[in-house]
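>>> structure of the sequence below:
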Amino acid sequence: MPPTPQRDFSAPTIVIGAGPHGLAAAALLNRSGEPTVILERSDRVGASWAQRYDHLRLHTTPGTSQLPGLPIPRQAGPWVSRDDYVRYLEDYVAHHRLDVRVNTEVQRIERAEPGSRARWLVHSADGLVPAGAVVVATGRCRTPDTPRWPGRSTFTGTLLHSAHYRSPAPYRGRDVLVVGAGNSGTEIASVLAGAGAERVRISVRTSPNILPRSSARWHAAGRLTEVLPLAWRDRTSLLTQRLAVPDLTSRGLPRPRTGLYTRNVREGVNPVLDHGFVDAVLSGRVEPVAAVQAFDGPDVVLADGTRLRPDTVIAATGFRSDLHDLVGTLGVLDDAGQPLAVGGQSHPTAPRLYFTGYTNPLTGVLRQAGIEARAIAHALRREKARPALPLPQPGGRRAAGALDNGHAPG
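Have a look, this model is predicted:
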């Protein structure tokens, strides 16, 4: 254990991550009178958004994508571009006068020693920061997750994760295999097919639920139907899909076996919003193929035994939250490495440690940022109003810090 910092009667709340969830949490904490500092490992606000591909647009409308206290400008249009959204996040920092420390990577969080005013010690490359509370907002997309396919290292073509894809220009005249049929994979495949790639195939393990992008009401429907049983919700979405999306089975993409709502609840997967993908498949410009099984030199081996020889493979295979280095010793993660408590909930053994941005609700990830920020600000305000009570820690140690103990309700 490092030296205990001096007693700090005004230890701030530390927010880790300057993305939408971290900014929203900091804004509402500041509004409630809680001094808050944001630590961001990159050199700018909203870095994970700024690094996405050039043609990215939000899949949610401005009304469900804006953060508390500042609307997205009307001139951004109905589907906000990457650059417009990054500018909005920068404006949000200025509007709320948020204290953001860039180029400050947090290495780990640990409990402060008993008797310290701080509840937590935040270790960064710049030193030790005492904190009265910590909000972890590094997000679900912290680290690109490329599967460890057998023979991957033998591939003689180009293999990259979608996190490193920027534009279709380098792939003109190339044979490209996109792996993964989520929103990123289907959008990248569609854009490549329309921008001069010689051939575009998309490797599909599980057929996605597809909805028309032209309708913005599916997020509202998600909110309205939350109280209904999953089976009923699946039936309503199935009707919408059958009416709006043609059957692509003959093109190699059968209808999904699992309902839209069930898959979201069980796997955290949202539906694909169609932005030209269906037409690209119908026209043959994007060819669905089986799941990738292995690599073998220049070849990609599919689950059905087919061998492909693409010039480039783009793995749109998702991300990892990678929270173990930060909080892996605190007993607050499940077996999959995800937080056991999110939003305004704290784990009973870790009061005043909050997580935001680790769910993927049908009602919209960005809308959830505001919901969780309000819950965190409310929970911390209520907990600080409670009398201090000793709280045992794992291993029998008493909870550190002189701030009030307790479990923050959502």
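
>>> every contact and neighbour count from this point should use C-alpha atoms.
Noted.

>>> how about the host helix or strand of Arg374: buried residues?
In the assignment (DSSP states H and E), Arg374 maps to helix 365-384. Buried residues in helix 365-384, counted by 16 or more other CA atoms under 10 Å: 365-381, 383.

>>> same question, stretch 137-149
So for stretch 137-149, counting by 16+ other CA under 10 Å, buried means 137-141, 144-146.

>>> again with stretch 111-119
Neighbour-count burial for stretch 111-119, counted by 16+ other CA under 10 Å, picks out 111-113, 115-119.

>>> what is the burial count for Leu56?
19 (other CA atoms under 10 Å).

>>> quick one on the thing from earlier: so which of the buried residues of stretch 111-119 sit within strands?
Arg111 (DSSP state E).

>>> next, format the buried residues of stretch 111-119 as a markdown table and append distance to Asp322.
Formatted as a markdown table, these follow (distance: CA to CA, whole Å):
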| residue | distance to Asp322 |
| --- | --- |
| Arg111 | 20 |
| Ala112 | 23 |
| Glu113 | 26 |
| Gly115 | 31 |
| Ser116 | 29 |
| Arg117 | 29 |
| Ala118 | 25 |
| Arg119 | 23 |
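
>>> now show me the structure for the sequence below, then we'll compare the two:
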Amino acid sequence: MREIPSDVDVVIVGGGQAGLGMSYRLSEAGIAHIVLDDRERTGDVWRERWDSLVLFTPKRFAALAGSPLPPEADPYPTRLQIADYLEQYAADHAVPVAHRTRVTRIARAEPTGRDFRGRFAIQYERDAHPGTITARSVVIASGPFQYPRVPRVAAGLDDAVAQRHSSAYRTPSDLPAGRIAVVGGGNSAAQLATELATGPGAAERTVTMIAPAEPWFIPEKVAGLSVYWPLSLFGILDSPADSRISQYIHSRGDGILGTEAKKLVRRGQLGLRTSRVVGAAGRALELANGERVEVDAVLWCTGFRAHYPFVAVEGALTEHGGPRHDRGISPVSGFYWIGLPWQSRLDSSILHGIDADARELTAAIVDARGTDPALASASMGS
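Next up is the predicted model:
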């Protein structure tokens, strides 16, 4: 098990793809750092997703800097292939990750026997044992997808109605037979609605997808090529978050890659309602358009909320508890974020876009030191 030092140049909170990508660039710059991750193994965040999960990005765009996915990976990698890839990536690049380490509080460090002004104190628990590490800089790489969001109206449904958030769903057998509502308008909702409508036990279910607006289905291929290739070729995939094309795409909401769910709707195998869920009573969901949808179970694909209770650094969070930043750089000196949707580019939240943001943040960290990275501390050993 990796030893956690008492002091280091940079602490990265979160050992998923964003944390690994950030570590790669910090190591390249010769900046000493450690990654604190609360999982047992690198990649566990992917192992915990639903069994049939497949990335909607092709493997060329699902890799981190320095290592492509292995040749045997599927064209659209599975969750286990990504999990194993990340674990191997951490080993290949000697990422200094400390597992089973949950960060409990980040605050400004109090001056002690040496001058800790401008440093941070990161408190953590590891195997039920508390500890503290100080650092010049902190990068939050735990992502925005940690705390499931379920509408309050869900409490109005009868106890007999089975309810589950997509983060807790693994297989169709998790839900009972009968009338199933999949609430959400993104890729997760479309993938899971399709699985429930066509997978094992589908004959015993009537599945309805309830999207807040008309779903935006994007073909997987254009002229026989993955749609990601023209998006990359024409500079759309990595277009700045404030560009016109990015703002247009952002305003359209989550695009659903692939048209399988759309075809099922046309064939009558999958129901579709385009309205927001505004209430629930008994065994029915109440929609903004006045409709009532009778249900025996609800799968909430309603996303996640930003929640960083461990951040106790004044000015680091917005009044709503979300990250306060400009392209990942906090107004608090020495505090950074990575892996956020629309952080700086259209693709900031997918594996393909992590490296560009990691490069920018590494440059900002080096610049803040006012030193040549070659003179910075050497990366941590095992």
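
>>> give me the TM-score for this pair.
Superposed pair, TM-score by TM-score structural alignment, normalised by the length of structure 2: 0.83. Supporting alignment: 349 aligned residues with a CA RMSD of 2.7 Å.

>>> what number of residues lie near the residue opposite Gly156 of structure 2 in structure 1 once aligned?
Residue pairing (TM-score structural alignment): Gly156 of structure 2 is matched to Arg152 of structure 1. Neighbourhood size, Arg152 of structure 1 [other CA under 10 Å]: 15.

>>> same question for Asp9 of structure 2.
With other CA under 10 Å as criterion, Asp9 of structure 2 counts 20.

>>> which ones are touching it?
31-33, 135-137, 377 (CA atoms under 8 Å, 6 or more residues apart in numbering).

>>> mapped onto structure 1, which of these are still contacts?
Contacts from these that recur in structure 1, judged by both residues aligned by TM-score structural alignment, their matches' CA atoms under 8 Å, are 31-33, 135-137.

>>> from Gly17 of structure 1, how far out is the residue positioned nearest the centre of structure 1?
Computing the C-alpha centroid of structure 1 and ranking residues by CA atoms, centre = their mean puts Arg140 first, at 3.6 Å. Using CA to CA, to the nearest Å, we find Arg140 of structure 1 at a distance of 12 Å from Gly17 of structure 1.

>>> so what does Ala94 of structure 1 match up with in structure 2?
So Ala94 of structure 1 corresponds to Ala91, using TM-score structural alignment.

>>> what residue in structure 2 is paired with Ile202 of structure 1?
Ile202 of structure 1 maps onto Met209 in structure 2, by TM-score structural alignment.

>>> for Asn264 of structure 1, see how far away the aligned partner of Val265 of structure 2 in structure 1 is.
Aligned counterpart of Val265 of structure 2 in structure 1: Val281 (TM-score structural alignment). From Val281 of structure 1 over to Asn264 of structure 1 the distance is 24 Å, taken as CA to CA.

>>> looking at the two, which one has more neighbours?
A direct count of neighbours by other CA under 10 Å for Val281 of structure 1 and Asn264 places Val281 higher, at 22 against 16.

>>> chain neighbours aside, what residue packs nearest to that one?
Among residues not flanking Val281 of structure 1 along the chain, Glu287 sits closest, at 6.1 Å (CA to CA, 6 or more residues apart in numbering).

>>> assign that neighbour to helix, strand or coil.
Counting by DSSP: H, G, I helix; E, B strand; the rest coil, the backbone at Glu287 of structure 1 sits in strand.

>>> how many neighbours does it have?
20.

>>> quick check, it in contact with Val204.
No: counting by CA atoms under 8 Å, Glu287 of structure 1 sits too far from Val204 to count as a contact (10.1 Å).

>>> which parts of the stretch 101-250 of structure 2 are strands?
101-108, 120-126, 129-140, 147-148, 162-165, 178-183, 205-211, 216-218, 221-222, 225-226 (DSSP state E, counting those that start in this stretch).

>>> repeat for the stretch 251-382 of structure 2
Under DSSP E, counting those that start in this stretch, the stretch 251-382 of structure 2 gives strands at 255-257, 271-274, 277-281, 284-287, 292-294, 297-300, 304-305, 335-337.

>>> of all these, which one comes closest to Gly322 of structure 2?
Closest approach to Gly322 of structure 2 among the strands of the stretch 251-382 of structure 2 (CA to CA): strand 304-305, 8.6 Å.

>>> what does the residue nearest to the centre of structure 1 correspond to in structure 2?
Using TM-score structural alignment, Arg140 of structure 1 sits opposite Pro144 in structure 2.

>>> what's the closest non-adjacent residue to its match?
In space, Pro144 of structure 2 is closest to Ala306, 5.2 Å off (CA to CA, 6+ apart).

>>> can you get me a residue count around the one you found?
Using other CA under 10 Å, the number of residues around Ala306 of structure 2 comes to 16.
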